[in-house]
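Trainee: Below are the sequence and a predicted model; questions follow.
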Amino acid sequence: MASRDKKFIEERHAMIMKLVKEDGRVTVGDLCQRFSISVATARSDLDQLEKLGTIKRTHGGALAADRDEHPLPFSTRQKYYGSEKKAIGKAAVGLIKDGEVVFIDGGTTAAQMRLFLAEKQKLTIITPSIEIAYWLSSTPSISVYLLNGFLNRDSLASVGAPSEEAIARMNITRAFCGAAGFTLQDGLTDLGMGFVEQKRVICKLARKVVGLVDHTKIGVTSLASFAGLEDIETIVTDRPLPKDLLPALQERGIQVIVARA
């Protein structure tokens, strides 16, 4: 019961953040009416979101925080839809065979794959993620190649385009890439050009591309694309896709895996 209540609260927080982003502000009264919650609960929600840096509290409501000045840290972003991201990560690891060379990007969803890799044998993991590399450093059956680049402190990962010449020497079986958005028109998209440039190179050279996108990213287009539909082999998500999207992907031979939390 507690787990279900926590998931409901997380979903409500995500919807509040979406409202603030779209409208620029919300009021306590609006939240009470929209979500059928008490004034005390609405205020508590806003207080919690302000502590995470996602909004700025005002008298009677909240305003959108300056995301450029206060980007959300990796540890904060991991908390949202945490169980869903773990389910996606576990399902993604199920696609990996012993002995393969795979790329795992530095996003909060892809990072959950590290929790389920211990039983794999003779893997080589290419990643920009310091967290993934540190986690796997105690797993002798897995070799880790850490991509070089500038450190992005908010994601705990290196960013920037890696050397195509160096990556081309590696036989990358699959590239597992999180994204800030996924649509039929734009494919997999992301927020920062450093991440986009990095994943463009990897997806160009990998034999197969696997998109890891929770349901909040479906139908969303972010700053720039790093993989089109023609590049993608599989999409792993946490809820059934919209009825108009699933047939279009199946027509293109893209496998869709729904991972249940």
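Mentor: Yep, that arrived. Only a predicted model underlies this, so the values are computations on that prediction, with no experimental measurement involved. Numbers count the residues shown, from 1 in each chain.

Trainee: For the rest of this, base every contact and every neighbour count on C-alpha atoms.
Mentor: Will do.

Trainee: and the gap between A206 and R114?
Mentor: To R114, A206 is 20 Å away according to CA to CA, to the nearest Å.

Trainee: go on, T41?
Mentor: Noted for T41: a distance of 35 Å to R114, by CA to CA.

Trainee: secondary structure element for S138?
Mentor: Per DSSP states H and E: S138 is located in neither a helix nor a strand.

Trainee: adding another structure so you can compare the two:
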Amino acid sequence: MLIEDRLEKIKKIIQENKSVSIETLVARTGVSKDTVRRDLIRLEQDNIIKRTHGGAVFNNRDALIFDYTERAGTLNPVKESIAEQAARLINDNTSVIFDASTTVESVIRQLGDKPMRAITNSLTNASQLAKNKACEVKLLPGTLHKEQLFLFGGETIQKLAEYHVDSVLLGIFAISEKGVFIHTEEEGLVKRQMVLQGTKVIALADHTKINTTGFFKVCDLSQIDVLITDSRPDDNFMKALKEHDVELILTTTLT
């Protein structure tokens, strides 16, 4: 296979699968790991892909949009590692707002029977929280988004404004030096109000969400207290986190 054909094939595989391991690329192309690594370096230099630990993601600054089923099955091991770190920040007898993200849903599973007061706009997250006998669950009112299974609208925002909680768990669609973004205004307005109601805002974002953007801005970076992710961001983003006093927690060793 000519190098140009191989590069095109690798680019297509990454684009179709969003995130691909080196082992998968080796199996799909029939070349060595060293060859794949060199090809990934070349594609990254052309700003087509972004290399990650053990693989690559397609370099699209617009964050990808998935429905609930797709989101629930994406990067599960990474979600679980981020969820484990987030669960450690939630104390007993605390109050927490849980947004409608599947990463936040993973946190709920890590909390077990921890006593707390929970508020959410997600039907699936409310169902998970209900399994905890020591948890008081408040499901926010509003209009149901039938594909994503969350509640939104003026009624949701108005009710949120009545609460003040210890922590807000915020699943991130896209985050950059310019702030936190999402693809829809209706969900973005709910998340924006959630941010305002918490003493500590804990943002959960795998590496594919960093340095991406979306249609609607949720909040500035300065409104986030903690960011949990699975890979060290680039130097510019690290500098922005420091400038805005955002604590960074990595699920992997900082290198």
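Mentor: Thanks, I have the structure now. In this text, all values refer to a predicted model and were calculated from it rather than measured experimentally.

Trainee: before we move on, the earlier item: out of T41 and R114 of structure 1, which sits in the busier spot?
Mentor: Neighbours were counted for T41 of structure 1 and for R114 using other CA atoms under 10 Å; R114 has more, 19 against 14.

Trainee: what's the more buried one in contact with, if anything?
Mentor: For R114 of structure 1, the contacting residues are G89, I132, W135, L136, by CA atoms under 8 Å, 6 or more residues apart in numbering.

Trainee: What's the match for it in structure 2?
Mentor: Using TM-score structural alignment, the partner of R114 of structure 1 in structure 2 is I108.

Trainee: compared with structure 1, how much does the helix or strand containing that match deviate?
Mentor: Here I108 of structure 2, judged by DSSP H and E, is contained in helix 102-111. With mean CA distance after the TM-score superposition for structure 1, helix 102-111 of structure 2 departs from structure 1 by a mean of 1.2 Å once superposed.

Trainee: Where is the longest helix in structure 1?
Mentor: helix 2-23 (DSSP state H).

Trainee: what's that helix in contact with?
Mentor: Applying CA under 8 Å, 6+ apart, the contact partners of helix 2-23 of structure 1 are 25-26, 31, 35, 45, 49, 54-55, 62-64, 80-81.

Trainee: Please render these as JSON lines that adds neighbour count to the earlier fields.
Mentor: Output for the contacts of helix 2-23 of structure 1, formatted as JSON lines (neighbours: other CA atoms under 10 Å):
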{"residue": "R25", "neighbour count": "19"}
{"residue": "V26", "neighbour count": "23"}
{"residue": "L31", "neighbour count": "22"}
{"residue": "F35", "neighbour count": "12"}
{"residue": "D45", "neighbour count": "18"}
{"residue": "L49", "neighbour count": "19"}
{"residue": "T54", "neighbour count": "22"}
{"residue": "I55", "neighbour count": "27"}
{"residue": "A62", "neighbour count": "21"}
{"residue": "L63", "neighbour count": "20"}
{"residue": "A64", "neighbour count": "21"}
{"residue": "Y80", "neighbour count": "16"}
{"residue": "Y81", "neighbour count": "20"}
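
Trainee: Tabulate the residues you listed (a markdown table), appending secondary structure.
Mentor: Output for these, formatted as a markdown table (DSSP: H, G, I helix; E, B strand; the rest coil):
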| residue | secondary structure |
| --- | --- |
| R25 | strand |
| V26 | strand |
| L31 | helix |
| F35 | helix |
| D45 | helix |
| L49 | helix |
| T54 | coil |
| I55 | strand |
| A62 | strand |
| L63 | strand |
| A64 | strand |
| Y80 | coil |
| Y81 | coil |
